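Enquirer: take a look and give me a structure for this.
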Amino acid sequence: MTPMPAEAPAAAGGPQSLPFSDAASCKLWLEQVLHSSVTDCHGALFHAVGQLPRSPLRPAVKLESLELMRETVALVQFEHARRCRGKPVPLDAGERAVWESVVALWQAMAAAYESLIADMAGAAPELAGAAPLVCQRALRYTGLAMAEHGRAYHAVTGALWRQLHRLYVFAESAGIATTEVGDAVGRFEPATSCAATYVRALLAQQAQPDALTLQQMGCVEHWLDRWERLVEVSPQPPPASAIPALAVDLTSSKGIGFAKDMPATGVRHLHLEALARTLRHAAVALKQGRTPAELGLGDLPADACEKLLLLLNIQWCAAGTGRLDERTPSGIRVMIFPSIRSIHYHLTGRPFRQPGGAGQGEPVTLTQRSEAMETWLVVNRSVSGFLGLSRDPRTATRVSHSQLLGLQAPATKNLYLGIVQRLVVDEDGGIWAGMRLVPGIPQPAAARVADIATADPDAVKFDRALLLPEDSPRRIPTSIILQPGWYQVNRILDLHTGPAQKIRLRMVLDAGPNFERAGYAVIGS
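Expert: I've put the predicted structure just below:
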């Protein structure tokens, strides 16, 4: 479930509860509040921002105070949000409380700036000259609230979409949509406008954050600093093309869609030609040997950067036409095994034992048993993957992006492995996970680092591993799935599947928060 739009906190003790009375005292207060803990500082900022719209301060002082608070808000939000960004879903109670408070402060900032738009039409017509800046700030903080949903793998609410569209409609009607303003807070390129900030929010969501890692989301945010002004928002459609045109319905509760599906009025078309050229040129430059850093694309490895550019080109400029497999509806239920431990336990049917050891294996924990009992619904499937759904509020399985899962339909004996490629919690609390199937039937094994010199007895113990056969059609070698942190190129492992073997790890094929998958070669027994 997603938080309700933030409301300003109720005034405690009336206007005097605002901790400052003008811009100078606001600056002093901000210096003092930074000496408190992150949690206390966050609460103080939320209280002050929420009080501003109803305070008796002159609108010009409110605007100046909000501008002074922006750097501090950005810093505190970043530190506070570390506790919830990228965490497995469903969030636990503490993580959820932090996430809701982070979203609430972004929304409170947007509401405070939007309240100044109303002041311009009433008590403060002198603020009209600041209208482009005020509206851009309200759009920016609305976009940040939306982005915070993505970083926690939650769907953006319809209320946030309506707020974003409403603010852009005001900018258009006031004739200020393309007026340039400066915004250096949390950005590498300060020059922007209301239209560019609106485009930024649209494109950030069209990039499908449910399919991105936190690092990839950060790259997209960085790149949009430079690319947001390449897209024109217009009532007129772009030139005819083989690629379906994209547009946005300003009266809707959602983002970008196909122009052909839009109503006759209230639609704005996206002219993406300049952005498409930029993406193509960047991809070509990478293939020619230039580094991402040289192209202003950050410090991603070149291959990862190229893959992300391709994904963005598909989502932004090719109307999401990258899917190769036909998906068919399904309604089967599958058992979910969320860790190597639970997968191994299910495959062997017994507690893990050290190879060659005598006596009983490890005691089976309650967690292992419960992990082996949870069921999800497969909504649709293709040759390469599944879309799974869990609507049980009591779900014990917390799922991360890129996590390895075991899946088994009750009517079949074989267990399959999948890697979570898409992850989102909808507004009703349902967890949707798109999984890419790993070809082959996994086999249980035990592995340890060979010839390790240590006095720590635990370091020389075997641990659970999974083996996958060679996939010749896809040119994927025989591989082993290990606990995270085990892989090192050319590392030698003792492998036990019955007869003892030694293997040499050769390359990483996949990795996620709960596993590493590596190709290997047998070097002896």
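Enquirer: rest of the way, CA atoms for contacts and neighbours
Expert: Will do.
Enquirer: roughly how far does the residue nearest the centre of the chain sit from Thr179?
Expert: Per C-alpha atoms, centre = their mean, the C-alpha nearest to the average position across the chain is that of Arg151, at 3.7 Å. Distance, Arg151 to Thr179, using C-alpha to C-alpha, to the nearest Å: 30 Å.
Enquirer: longest helix anywhere in the chain?
Expert: helix 93-120 (DSSP state H).
Enquirer: coming back round to it: what's the closest non-adjacent residue to the residue nearest to the centre of the chain?
Expert: Distances taken as C-alpha to C-alpha, 6 or more residues apart in numbering put Arg85 closest to Arg151, at 5.2 Å, once the chain neighbours are dropped.
Enquirer: tell me the contacts of that neighbour?
Expert: Going by C-alpha atoms under 8 Å, 6 or more residues apart in numbering, Arg85 touches Trp99, Glu148, Arg151, Ala152, Leu214.
Enquirer: so what's the residue count around the residue nearest to Pro90 when sequence neighbours are not counted?
Expert: Excluding the flanking residues, the one nearest Pro90 by C-alpha to C-alpha, 6+ apart is Arg398, at 5.8 Å. Number of residues near Arg398 (other C-alpha atoms under 10 Å) recorded here: 14.
Enquirer: the helices in the stretch 201-350 of the chain, which residues?
Expert: Counting by DSSP state H, counting those that start in this stretch, one finds helices in the stretch 201-350 of the chain at the ranges 214-227, 273-287, 302-312, 340-348.
Enquirer: compare with the first, here's sequence two:
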Amino acid sequence: MRSFLNNLFSKDVSPLENPRQVNAWCKKLELADPQAQRQKVAAVVNAFLADKIKPEPAVLQALIRIDESVQMGYERIRYQYVSNPRMPKEIEQSLWQDITGLADSMVKAYLSFAKVEADGEEKQAYDAMMPLVLARCLHYVGILAKWHYFRFDRVPAQLWSQAHSLYRLSEIDGFDCNPFPLYPHHGAEVSSCADEYIQLLMLNTVSSNNLSVRQLDWVDQWLDKWSRNVLIARRFQPDHHHYCVNLSGKQGPEKIGDDSQGDPYRYWGIYELLNEVQGLIAKLESGTSPANLGLGNDVRGPACLELLKHLDVFWGMAVRNAQFTRSDRHDVSKEADVVNGLDRLHRKVRSDNERFTRQPDEAKTGVDYDEVMDMRLYGFVSARTRSRQAQAPQIVQRTEAPDWQSWRVENESEGGYGATLEVAGAEWVRPGVMIGMRFGPDDSWKVCVVRRISRMNEFQIYAGLQLLSATPVAVSIQTTSTTPAPPRALEVTDFEAFDSAALHTMNSALYLPYEVDGVTTNTLLMHSANYDADRTYDVQARERHFTVSLGRSLDKGVDWTWVTVQVLSQKH
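Expert: Have a look, this model is predicted:
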């Protein structure tokens, strides 16, 4: 009975008010379920912030211990959120607030000690704990940023200012790169203020890539290790750095520009990071499992490989300094048909080529493709083209069932378009994805690449598109062992739509005339699986065959590669 009354009327004393009891309190906490653990710790921390308990080293040590005791339960709550993307809205809202609420409270509690002015032994005690305090603050800021990305929200400017200030403090005190275990249950893994900061910055670079919650979480987990391959520098090195951040600003990382100079800016390159990603891709393709590569036990091979290839493409654009020239845009209001995938686009372009090349004069419904090529090459329509058109049988156009999406184009320029699309059905849209686009059934299909996207709201995405070619030609290719012959110049009119009978033995590709350094160059857009820089290829364009060698790579996506070509010989 006495024990019952003692338990009934005893007051649960906060371990921050009595730091000597913190270990006993934390052992009792371990018996609770994850949600109860979070609630108890949140209550203690919020009470500390409200009651204005005097900061002192013993209280900070107790806070560090409490933080450690809740981590495994807190990680389970975060995993619950990530692994249930289709949970009811009420549950999602509750979990989101639970996760971000604790993170925000922990940052505020830790920062209350970072502002303490102390002397003597007390200062020495604070100085010894401050690297861990700032690193954990940056870790929690990273959690807050990631949960904003999950909702496709912008990271608040105040949060960026806080992150920059935390890293700047670690620089001033000279321990920004000092390694240490962030939490005991992480084992031998070490981190630092710089590692936590660069992980936050690099996750932001892919936050607008239309990745799913699970994909963003995978990238964040991988960056926990990859961040060690990135070094933040004060001085800009043009041949090595690709991103920068303004420590006095209120935004995240940005591309390096002419005005990105001065003391507030920090710079970093991602060569080593990309080498890590490319090495993992090679190992996965050779049959190694993601778990054996340290990519996570719940990560599946095909999805993991696709995501790594996307990161390789997206970050590779930064390495190549892919600053695509943007022409002046003007507002329009158009509906565009859009298809994705090289094979599907190849069929559309082939149909265009046949329609514009093989129709007699009386059946034409658009611009004759051969005539356009003749005018571009000679300045007049050749007799050979007119003779071939006169002899060609009339083609009856089939009505095809729509297999494309509809996007609303809101602006256009000489080099591309800006379009709005619905989130539903657009999970595949990423920077670096190749698409075909046309404005109505009488228009020909154009080849475009998605260069940037941003989530407008829960239901819509804005995509910036670069136009690669408005006059592609469908061809087929296969590797050959033919002995190379001296190269010759290739004319645009050498390419015509090829016969579909050869499709079963050939690989689809697109010929794109493209201007490089003011000179029109022969290029091929091909499947990455078919790309081999050391081999020669047979290119079939209807009844004509060419042997070509591949030149330099102009660009690449997850499943396509765009290269210049040299014609070595022509088969008659």
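Enquirer: of the helices of the stretch 201-350 of structure 1, flag the one that's most buried.
Expert: Ranked by mean neighbour count, the helices of the stretch 201-350 of structure 1 are led by helix 340-348 with a mean of 20 (mean count of other C-alpha atoms under 10 Å).
Enquirer: that one maps to which residues in structure 2?
Expert: Aligned by TM-score structural alignment, helix 340-348 of structure 1 falls on no residue of structure 2.
Enquirer: which other helices and strands contact that helix?
Expert: In terms of contacts (3 or more C-alpha pairs under 8 Å, 6 or more residues apart in numbering; DSSP states H and E), helix 340-348 of structure 1 is packed against helix 366-371, strand 443-449, strand 463-468.
Enquirer: out of those, nearest to Ala118 of structure 1?
Expert: Of all those, it is helix 366-371 that lies closest to Ala118 of structure 1, at 53.2 Å by C-alpha to C-alpha.
Enquirer: residues in structure 2 aligned with that closest one?
Expert: Under TM-score structural alignment, there is no match for helix 366-371 of structure 1 anywhere in structure 2.
Enquirer: buried ones in that helix, by neighbour count?
Expert: Buried positions in helix 366-371 of structure 1, judged by neighbour count with 16 or more other C-alpha atoms under 10 Å: Gln368, Glu371.
Enquirer: next one: stretch 191-205 of structure 1
Expert: Residues 192-205 are the ones in stretch 191-205 of structure 1 that count as buried (16+ other C-alpha under 10 Å).
Enquirer: rebuild those residues as TSV, extending it with distance to Gly143 of structure 1.
Expert: Converted to TSV, the buried residues of stretch 191-205 of structure 1 look like this (distance: C-alpha to C-alpha, whole Å):
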residue	distance to Gly143 of structure 1
Thr192	14
Ser193	14
Cys194	12
Ala195	12
Ala196	12
Thr197	8
Tyr198	8
Val199	10
Arg200	8
Ala201	5
Leu202	8
Leu203	10
Ala204	9
Gln205	9
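Enquirer: among these, which are in strands?
Expert: Thr192 (DSSP state E).
Enquirer: the longest helix of structure 1 against structure 2, how far on average?
Expert: In the superposition with structure 2, the average deviation recorded for helix 93-120 of structure 1 is 2.1 Å (mean C-alpha distance after the TM-score superposition for structure 1).
Enquirer: next SSE downstream of that helix?
Expert: Sequence-wise, the next helix or strand downstream of helix 93-120 of structure 1 (DSSP states H and E) is helix 131-151.
Enquirer: which part of structure 2 lines up with that following helix?
Expert: Going by TM-score structural alignment: helix 131-151 of structure 1 matches residues 130-150.
Enquirer: what does the matching stretch contact?
Expert: Taking C-alpha under 8 Å, 6+ apart as the rule, stretch 130-150 of structure 2 contacts 96, 100, 103-104, 106-107, 110-111, 114, 154-155, 159, 163, 166-167, 170, 175-176, 178, 180, 182, 192-193, 196-197, 199-200, 203, 207-208, 212-213, 216.
Enquirer: same check on stretch 229-246 of structure 1?
Expert: With C-alpha under 8 Å, 6+ apart as the test, stretch 229-246 of structure 1 has contacts from 192, 195-196, 199, 256-260, 267-275, 317-319.
Enquirer: how about Leu272 of structure 1, what's its partner in structure 2?
Expert: Per TM-score structural alignment, Leu272 of structure 1 is aligned with Ile270.
Enquirer: and its match, how many neighbours does it have?
Expert: 21.
Enquirer: how about stretch 72-79 of structure 2: buried residues?
Expert: Buried-residue list, stretch 72-79 of structure 2, by 16+ other C-alpha under 10 Å: Gly73, Tyr74, Ile77, Arg78.
Enquirer: including distance to Glu412 of structure 2 and secondary structure, could those residues go into TSV?
Expert: As requested, the buried residues of stretch 72-79 of structure 2 are exported to TSV (distance: C-alpha to C-alpha, whole Å; DSSP: H, G, I helix; E, B strand; the rest coil):
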residue	distance to Glu412 of structure 2	secondary structure
Gly73	50	helix
Tyr74	47	helix
Ile77	45	helix
Arg78	42	helix
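Enquirer: list just the nearest of those to Asn7 of structure 2.
Expert: Nearest member of those to Asn7 of structure 2, counting by C-alpha to C-alpha, is Gly73, at 26.0 Å.
Enquirer: ok, the closest one to Ile99 of structure 2 distance?
Expert: 11 Å.
Enquirer: likewise for His545 of structure 2?
Expert: Taking C-alpha to C-alpha, one finds His545 of structure 2 at 62 Å from Ile99 of structure 2.
Enquirer: circling back to that earlier point, closest one to Glu31 of structure 1 among the helices and strands packed on helix 340-348 of structure 1?
Expert: helix 366-371 (46.8 Å).
Enquirer: circling back to that earlier point, mind putting the helices of the stretch 201-350 of structure 1 in JSON lines, distance to Leu437 of structure 1 included?
Expert: Formatted as JSON lines, these follow (distance: least, C-alpha to C-alpha, whole Å):
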{"stretch": "helix 214-227", "distance to Leu437 of structure 1": "22"}
{"stretch": "helix 273-287", "distance to Leu437 of structure 1": "28"}
{"stretch": "helix 302-312", "distance to Leu437 of structure 1": "19"}
{"stretch": "helix 340-348", "distance to Leu437 of structure 1": "15"}
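Enquirer: cool, thanks, signing off.
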